[in-house]
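Enquirer: Everything below, folded, please.
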Amino acid sequence: MRVVILLVCMLTLTACQLFQTRDGLNSEQIAVLQKYGFQLSDEGWEFGLAAKVLFQFDSDEIAADSQQTIANITQDFLDVGISGLTLEGHTDTFGDPAYNIILSERRAMAVAEVMISSGMSRENIQVRGMGGSKPIADNSTLNGRSENRRVTIIVAN
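Expert: Here you go, the predicted structure:
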């Protein structure tokens, strides 16, 4: 009987290891992240919503199509058990840096509210305002500034 119990325990652990990856996410979770274009970084799996140009200059209002994209991502996350994440808000480098920190936090909170209304628990969302400290494009061009006005979703390893 002990041998059978030991064998069942070993098989269960082996099965868990097959579905668990080295970074703590299972293959189904990684597939969802990759579906949306998340990329592995030092902080975890990151996705910048810049491609959708979420925010106009000096605004924290999210366009309706971007709200739907965020809702879809949230629903897919919940479907595969991804429930904890960090939202980093960003701005371009124009204007007062202290104001940009506040604006970037408001942007991250706006995305958080869409995720919460889509079923994500408020307690599982960490929000950070980064201001213009982490640009992904050249702030000297109109297009570059537009790309820098974004929120990055980070799913920890």
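
Enquirer: contacts, neighbours, all on C-alpha from now
Expert: Fine.

Enquirer: dump the residue contacts of Glu88.
Expert: Contact partners of Glu88, counting by CA atoms under 8 Å, 6 or more residues apart in numbering, are 104-105, 108, 127-130, 151-154.

Enquirer: count of neighbours near Met10?
Expert: Look at Met10: counted by other CA atoms under 10 Å, it has 12 neighbours.

Enquirer: Please give the structure of this sequence too, so both can be compared:
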Amino acid sequence: MMFGRISIILTAMAALLLGGCATPQPRSIWSAEQLAVLKEENFVQTGRGWEFTVDDRLLFATDESQPSAGQTEIIGRIAKRLLSVGIQHAEVEGHTDKTGTTEYNDQLSKRRADAVAALLTTNGFVAENVRATGLGERFPIETNASATGRRENRRVVILITSP
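Expert: Here you go, the predicted structure:
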């Protein structure tokens, strides 16, 4: 009889210990609906969060800081779709090519980020939930030695890091 009780107790303890060893699956901070919208709107998951770019980037002409009419329409649509699924925070990063001085490029990249952030707020985002940063020429994604490379570096990235 005593052996039966010890066996039951040991079995119960083993079950508790093994149950505690199971690795819990990480829970996504994103709902299925949020993930669907992010993917449908061409956001790409990176190590930093979900990055949006039009044709891989929101590109700008040399010395320009205002999005084109087409970009304005796309950003407006995306803002509304994100808000419709509860995504209310965004980071906007402006970038430049290496043309011009570092100081000027920092200012230009900030103007680009501010312009895209303003479009998000015009389309429903609360201004306090949108952070705009000018990163100048510090993070090129292509070489600045060619016109094509410089064009790719004149961009703005919208980053979503939390729902």
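
Enquirer: still on that earlier bit, out of the contacts of Glu88 of structure 1, flag the one nearest to Asn26 of structure 1.
Expert: Sorting these by how near they are to Asn26 of structure 1, with CA to CA, puts Ile154 at the top with 16.2 Å.

Enquirer: what does that closest one align to in structure 2?
Expert: Taking TM-score structural alignment as the alignment basis, one finds that Ile154 of structure 1 is matched in structure 2 by Leu159.

Enquirer: my guess is its match meets Phe52, correct?
Expert: Yes. In this structure, Leu159 of structure 2 is within contact of Phe52 by CA atoms under 8 Å, at 6.4 Å.

Enquirer: Structure 1: helices as residue ranges?
Expert: Counting by DSSP state H, structure 1 has helices at residues 2-19, 27-35, 64-79, 97-117, 142-148.

Enquirer: Of all those helices, which one is nearest Pro135 of structure 1?
Expert: For those, distance to Pro135 of structure 1 was read as CA to CA. The smallest value, 5.5 Å, belongs to helix 142-148.

Enquirer: What are the buried residues along the closest one?
Expert: For helix 142-148 of structure 1, the neighbour count (16 or more other CA atoms under 10 Å) marks 145-148 as buried.

Enquirer: same deal with stretch 45-56 of structure 1?
Expert: Neighbour-count burial for stretch 45-56 of structure 1, counted by 16+ other CA under 10 Å, picks out 45-50, 53-55.

Enquirer: quick one: what's aligned to Gly119 of structure 1 in structure 2?
Expert: Gly119 of structure 1 is assigned Gly124 in structure 2 as its aligned equivalent, the criterion being TM-score structural alignment.

Enquirer: Could you check how many residues crowd around that match?
Expert: For Gly124 of structure 2, which is what you asked about, the neighbour count (other CA under 10 Å) is 14.

Enquirer: And Thr133 of structure 2, what's its match in structure 1?
Expert: Taking TM-score structural alignment as the criterion, the aligned counterpart of Thr133 of structure 2 in structure 1 is Arg128.

Enquirer: before we move on, back to that, state the distance from the match of Gly119 of structure 1 to Leu82 of structure 2.
Expert: Distance from Gly124 of structure 2 to Leu82 of structure 2, counting by CA to CA, to the nearest Å: 10 Å.
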